[in-house]
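S.K.: got a sequence here, can you model it:
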Amino acid sequence: MFETVLVANRGEIAVRVIRTLRALGVRSVAVFSDADADARHVREADTAVRIGPAPAAESYLSADRILRAAAETGAEAVHPGYGFLAENAAFARACADAGLVFIGPPADAIALMGDKIRAKETVRAAGVPVVPGSDGSGLSDAELAAAAHAIGMPVLLKPSAGGGGKGMRLVRDASALADEIAAARREARASFGDDTLLVERWVERPRHIEIQVLADGHGNVVHLGERECSLQRRHQKIIEEAPSVLLDGATRAAMGEAAVQAARSCGYRGAGTVEFIVPGGDPSAYYFMEMNTRLQVEHPVTELVTGLDLVEWQLRVAAGEPLSFAQDDVTLTGHAVEARVCAEDPSRGFLPSGGTVLSLREPQGDGVRTDSGLSEGTEVGSLYDPMLSKVIAHGPDRATALRKLRAALAGTVTLGVRTNAGFLRRLLAHPPVVAGELDTGLVEREVDGLVRDEVPEEIWAAAALLRQAALAAPAPGWVDPFSVPSGWRLGGEHAWTAFHLRVPGHDPVTVHVRGTADGAAELLLPGADRPVRAAWGPPPGTGEASRFAFRLDGVTHTVAALPDGTWLGRDGDAWHVRDHDPVAASLTGAARAGTDSLTAPMPGTVTVVKVAVGDEVSAGQSLLVVEAMKMEHVISAPHAGTVAELDVTPGTTVAMDQVLAVIAAHEEHTEAEE
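M.R.: Here you go, the predicted model:
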């Protein structure tokens, strides 16, 4: 076994790898960019080395800097995690040239399986069924379009390099092919440095099932069962589970053998995943899609049902050890489900979010595991992947695992950064999901009913009660009781105190609060015609967030709250509740009369600017592109008009809600509105 291993990654996977290194007594070396100087993986490693500024191209994607860090710290091997350089054949070769062991497959296997076109040809020759699609590499736009027409709509455009859904485009209308090919190339080039595309037949209502394989350097290859990854958004997995409810024993064995043959066909070594697309109505008709030549994000569900530590076996195989078990020794026990918690705001179309983690609570124990790179004080920016953590639950059966995971997500608190934890909890309770009736399009079809658009009234109530408690909090020393703004009046009822509140993206509201003679409170909530009674515990102290419990009209609610009440969380969701000044807001609105400001929907970087000040634009015209966390968002003109202001250029870093441009409406447009 190695003495020292450098982990060439960041976030939750770096923390995850360091955990196994520590358990094996192996010294760990972390690398970090300037953005991650105080990150959790840096603090948990035995040694940490700065490798450059925040942009990934100058740090985590710089092979030279990583290899220099390995040499400086005496590392014998490099674990690439996933993403960044994990599937980079040139980096694997560079490690070997530097005398380092790359903890992953041989470079030739990475190169072969990293090229989806060559990969399909190779596994087809080994007898593995593949999805019908285009042939050949380096196809032009015209050739891709011709192949799409030959296959028949709908089709799926896919980058030949990379994975994770980046650059994938489902095209149903032939008239959109040209624009979709251009967009897919642009995203593929940005994500993988290679804009080569292929086109495949789209399988309606498909299920995405992958097989985990493990191969050593002595000719042994086994599979560790399957993972169901059909719950996806924009071709990105969000929920994974093992085993799949779709497969019976015979189909599982057949797909497992196909995965083993795919691994053998490229001389694989280490942990890898063979991905299949499976028609939901006919599980026996499975097709090879691609092979991921690395550890997968969803590997914990396999670990929980097999009892194996996949990172440990990556290390052992890389150190030259043979597998100590055969295929017949692999058994699957119980059921495991994983949810990916990402920095994104479901109420704003799942756009990336950001901010500082002000308070954190991550469930662990009793069949629940959280793999995370977060800690309180972590700054979540727009430079890297939006995934923050993974919450995984294991139980004796699927129903138990789902129930445990829903409870764990409800108890997950990430105040200061909007996440999708609440959305995932609701998805896991959705009847088709509970029944196991899955396909890769289910989430997109049902998303509107799973997104919580409105701020719950208990959040408005909690914010108002916290503000009332802060007003009435006694100051040190003697205080004139008549100076305390508690609402109390001599010889009469308490007076109402009005709190004007707002949550970004929602209309402002006013909540009235008044105390009662017995020390409780009454609240008049937005839209209500009668007050409700509330009783609550002591206000939170200072520092960390605390649980704030209160009874509202006979129902007890518990929220996670920061002491000043600016962030409140419940059931996995979080809201940034601010004070609202109606007068100032009215003046701001008047100042904007006759214009329309285009603001950044997410923190990120402006990558494309298609207009200049003075240009005439039409309604719906694409004006700007903002990119964050590997996602592009097109900013379009809300109406016909003239570009009156343009505050950004390509490369400008912007904050969420920052004004990008102002479009002055044409007179006829303004008159039509009036």
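
S.K.: please make it C-alpha for all contacts and neighbour counts, starting now.
M.R.: Noted.

S.K.: could you pull out the strands for the stretch 501-650 of the chain?
M.R.: Remark: strands assigned in the stretch 501-650 of the chain by DSSP state E, counting those that start in this stretch are 509-515, 521-524, 532-536, 546-552, 555-561, 567-570, 573-576, 578-579, 595-599, 604-609, 616-617, 622-628, 631-636, 641-646.

S.K.: ok, residues contacting the second one?
M.R.: Under the contact criterion CA atoms under 8 Å, 6 or more residues apart in numbering, strand 521-524 has outside partners 461, 511-516, 530-535.

S.K.: which one of these has the most neighbours?
M.R.: V513 (28 neighbours; other CA atoms under 10 Å).

S.K.: chain neighbours aside, what residue packs nearest to it?
M.R.: Nearest non-adjacent residue to V513, counting by CA to CA, 6 or more residues apart in numbering: L523, 4.6 Å away.

S.K.: for that neighbour, give its distance to P539.
M.R.: 17 Å (CA to CA, to the nearest Å).

S.K.: next up, for comparison:
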Amino acid sequence: MPLFHTVLVANRGEIAVRVIRTLRGLGIRSVAVFSDADADALHVHLADTAVRLGPADARESYLDGERVIAAALGSGAQAIHPGYGFLSENAAFATACEAAGIVFIGPGEQALEVMGDKIRSKLHVALSNVPVVPGVSDASLDNAALAEAALGVGFPLLIKPSAGGGGKGMQLVRTAEELPESIAAARRVAASAFGDDTLLLERFIEQPRHIEVQVLADAHGAVVHLGERECSLQRRHQKVIEEAPSPLLDAETRERIGRAACDAARSVDYRGAGTVEFLVSAARPDDFFFIEMNTRLQVEHPVTELVTGFDLVEQQVRVAAGEPLAFAQSDVHLTGHAIEARVYAESPERGFLPSTGTVLAYTEPQGAGIRIDSGITDGSEVSPHYDPMLAKVIALGSDRAEALARLDAALADTVVLGVDTNIAFLRGLIAEPAVQAGDLDTGLIDRMPSLSLPVPSPELLAEVAAALGATDRQQPGSASPLWRSSSGFRLGAPRPRTLTFLVNEALVEVEVAQQASRDTRATPSRATRPAERTRTTIAGQGPRLWVHEGGASYELTVLDRAARLERSLAAIDRVGKAHSPELRAPMPGTVVAVHVADGDEVEAGQTIVSIEAMKMEHRITTPISGRVTLTTSEGALVRRDDVVASVTPIATSEKRDT
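M.R.: Presented below is the predicted three-dimensional model:
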């Protein structure tokens, strides 16, 4: 049976790149789609052809099913691969593809509709004797009724958007007092992200382990599983590190949970690749509960590919083309151990807030057992419009210890400069004793101590100063060459030159080493240490620099005399003031809610506005009590550090008058 000659990839970033590469290996022509924000993206350049969808807003591009289908028809595509996210689990889109005569590379309408609704899916699989987590699943409940039902479920509990995925909109509630605001926030995110504000309640199992099973099914009735993945290392219900197989399960439990996953898939006549997710008690690993089924490829699918040898995208394409699976359950064997780390554009030291900007330097690691799935390159733009994941670093070893060691070395050699990333955090996470021992649970990251901003060593700053000094002498400027010359006549010893760096809001003066600079290769945008020393990369233009060394990255600003004076005067002005009256946006994004009115009297700790960007909602609270003045409104776009409000303390006399 022939495969397709042309397939459109209805996605972006690393998953679009990954799908395009498999299509190329199968001899299938690939069609990329892009928004205005992605016109120069890597997936656009790799595809055989590309079609513009629309503006940066995903609702007018990647989420617009009509535009995607029109692009497929116009490019001669026979099928559409949706990747994950966007339209990958949209039953209406799959139906529209069929009506247009285009094959949707994914499951059928029944699976998408049943498994796309967390309430309906739990009720459905329970009929096939698949164990489910206790909770409340009633779409008719309003906020008040939902809060009352929560009391019956007990605390702690999770509020989850029924139509959602990826942890978006989930709220963990530990007391009844938290319910009203948490329910409202979950509804707001669910309506905005999924167009459906239906919620469900679910008992939160303390110290659970999140284990999912990869299934494959064809149109001829065959269903197999490819083992499990451990996804317990999560933050805000978003997976961070994934591995296969799980260090928790024994062979007997692996067989039982795999059989349950296949039963769940059969119950909806599943077709293609899918993942059945379970919560497993760390104390009782033989006790597991179904939580949902993802009817698409998962972000973490590479670890399964590495330990089984199967290309899951290839299997999706072959099943969609009508081919039967070429193997049975007895042919599936897990060899070695694979671990994946997700590299995000975010700042762990600032509460994991997303970061945007231009990728000034990007280097992928190499080595035995290392695989990189990435959607960026030098010059890529990281915008606030989409998910902040940049790449995935995956390591395969003969056992778990070797896989962890290889992953750590690969992360140390992964260079991303120009935006904040979580690479250093990932290295610290996999070095945790509990992680090394395989003693995992979904709350482990939350229990880790608060992170502080990394501080570059004096030696590193000296090297940066030397590189800048060498570059400066090579560039023409307004001063006479006589003054820049190192051999001109002058009275007394040469005056040492110093540079002032702004490092994490602190000023650091560094003397430029004249001799060392001659040994440092430098350009205005990048410098690299000699090969015999630890590799350092410097990138940037103007006063703002990014530096990578030994797996850590630092953002530095070189201050001239005027900038130093400005900061000194500002510091004098702040003396005696415990807090700034200005509330600033911690990240670029959209104001999705304003919780107070202009001129209201507010209390310290009260939420003023909520900002959403990159699948995250952040609440800005006031550190002081006083009267609020708003400088933004709902729906406004803000940049990082924009002032959204100010709070002025109320004088005692004013309080008496009121």
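
S.K.: compare L523 and P539 of the first structure (neighbour count), which wins?
M.R.: Between L523 of the first structure and P539, counted using other CA under 10 Å, the more crowded position is L523 (24 against 21).

S.K.: now do the same for that one: its match in the second structure.
M.R.: The criterion is TM-score structural alignment: under it, L523 of the first structure has no aligned partner in the second structure.

S.K.: same question for L388 of the first structure.
M.R.: So, by TM-score structural alignment, L388 of the first structure is matched to L390.

S.K.: swap in W575 of the first structure?
M.R.: Under the alignment (TM-score structural alignment), W575 of the first structure maps onto Y554 of the second structure.

S.K.: contacts only, for that match.
M.R.: Counted by CA under 8 Å, 6+ apart, Y554 of the second structure has contacts 454-456, 546-548.

S.K.: mind checking how far the corresponding residue of the first structure for P586 of the second structure is from K390 of the first structure?
M.R.: In the first structure, P586 of the second structure lines up with P601, judged by TM-score structural alignment. Distance of P601 of the first structure to K390 of the first structure, given as CA to CA: 25 Å.

S.K.: neighbour count: these two, which is higher?
M.R.: Neighbour totals were compared for P601 of the first structure and K390, and K390 leads with 25 against 21 (other CA under 10 Å).

S.K.: in what helix or strand does the more buried one lie?
M.R.: K390 of the first structure is part of strand 387-395, with elements assigned from DSSP states H and E.

S.K.: how big's the offset between that strand and the second structure?
M.R.: After superposition onto the second structure, strand 387-395 of the first structure sits on average 0.7 Å from its aligned residues (mean CA distance after the TM-score superposition for the first structure).

S.K.: identify the residue nearest the geometric centre of the first structure.
M.R.: Nearest to the mean C-alpha position of the first structure, by CA atoms, centre = their mean, lies C342 at 2.9 Å.

S.K.: trace it over to the second structure, please.
M.R.: In the second structure, C342 of the first structure lands on Y344 (TM-score structural alignment).

S.K.: and the residue lying closest to that match once chain neighbours are set aside, how far is that from I376 of the second structure?
M.R.: Leaving aside its chain neighbours, Y344 of the second structure sits nearest to M389 (4.2 Å; criterion: CA to CA, 6+ apart). According to CA to CA, M389 of the second structure stands 10 Å off from I376 of the second structure.

S.K.: sorry, back to before: contacts for the strand holding K390 of the first structure next, please.
M.R.: Residues outside strand 387-395 of the first structure that contact it (CA under 8 Å, 6+ apart) are 11-12, 300-301, 304-305, 334-343, 363, 367-374, 400-402, 404-405, 408-409.

S.K.: which of those fall in strands?
M.R.: Counted as lying in strands by DSSP state E, out of the contacts of strand 387-395 of the first structure, are 335-342, 368-372.

S.K.: please tell me which one of those counts the most neighbours.
M.R.: Counting by other CA under 10 Å, top hit in those: A336 with 31 neighbours.

S.K.: need the contact list for that one.
M.R.: Applying CA under 8 Å, 6+ apart, the residues contacting A336 of the first structure are 241-243, 301-302, 304-305, 392-395, 398, 401.

S.K.: ok, and those residues in the second structure?
M.R.: Checking those against the second structure (both residues aligned by TM-score structural alignment, their matches' CA atoms under 8 Å), the contacts still present are 241-243, 301-302, 304-305, 392-395, 398, 401.

S.K.: still on that earlier bit, is it true that the match of C342 of the first structure touches P388?
M.R.: Yes - judged on CA atoms under 8 Å, Y344 of the second structure makes contact with P388 at a distance of 5.4 Å.

S.K.: now V419 of the second structure: which helix or strand?
M.R.: Assigned by DSSP H and E, V419 of the second structure falls within no helix or strand.

S.K.: what residues does it make contact with?
M.R.: Listed by CA under 8 Å, 6+ apart, the contact set of V419 of the second structure reads 345-346, 355-359, 382.

S.K.: those residues in strands, which ones?
M.R.: 346, 357-358, 382.

S.K.: and which of these is nearest to P481 of the second structure?
M.R.: Nearest to P481 of the second structure among those is T358, at 34.2 Å by CA to CA.

S.K.: alignment lookup: T558 of the first structure to the second structure.
M.R.: Under TM-score structural alignment, T558 of the first structure pairs with R535 in the second structure.

S.K.: do the same with E444 of the first structure
M.R.: Match for E444 of the first structure (TM-score structural alignment): D446.

S.K.: neighbours of its match, how many?
M.R.: Neighbour tally, D446 of the second structure, other CA under 10 Å: 12.

S.K.: what do you get for E667 of the first structure?
M.R.: By other CA under 10 Å, the residues close to E667 of the first structure number 12.

S.K.: again with E376 of the first structure
M.R.: 17.

S.K.: let's verify it: helix, strand, or coil?
M.R.: coil (DSSP: H, G, I helix; E, B strand; the rest coil).

S.K.: pretty sure it is touching S359, no?
M.R.: Yes - contact criterion CA under 8 Å: E376 of the first structure and S359 qualify, at 5.6 Å.

S.K.: which of the contacts of V419 of the second structure are conserved in the first structure?
M.R.: Shared with the first structure, among these: 345, 355-359, 382 (both residues aligned by TM-score structural alignment, their matches' CA under 8 Å).

S.K.: show me what contacts the equivalent of E601 of the second structure over in the first structure?
M.R.: When the first structure is aligned by TM-score structural alignment, the residue opposite E601 of the second structure is E616. Contact partners of E616 of the first structure, counting by CA under 8 Å, 6+ apart, are 640-643.

S.K.: among those, which one lies nearest to G114 of the first structure?
M.R.: Closest to G114 of the first structure, out of all of the contacts of E616 of the first structure and judged by CA to CA, is V643, at 43.8 Å.
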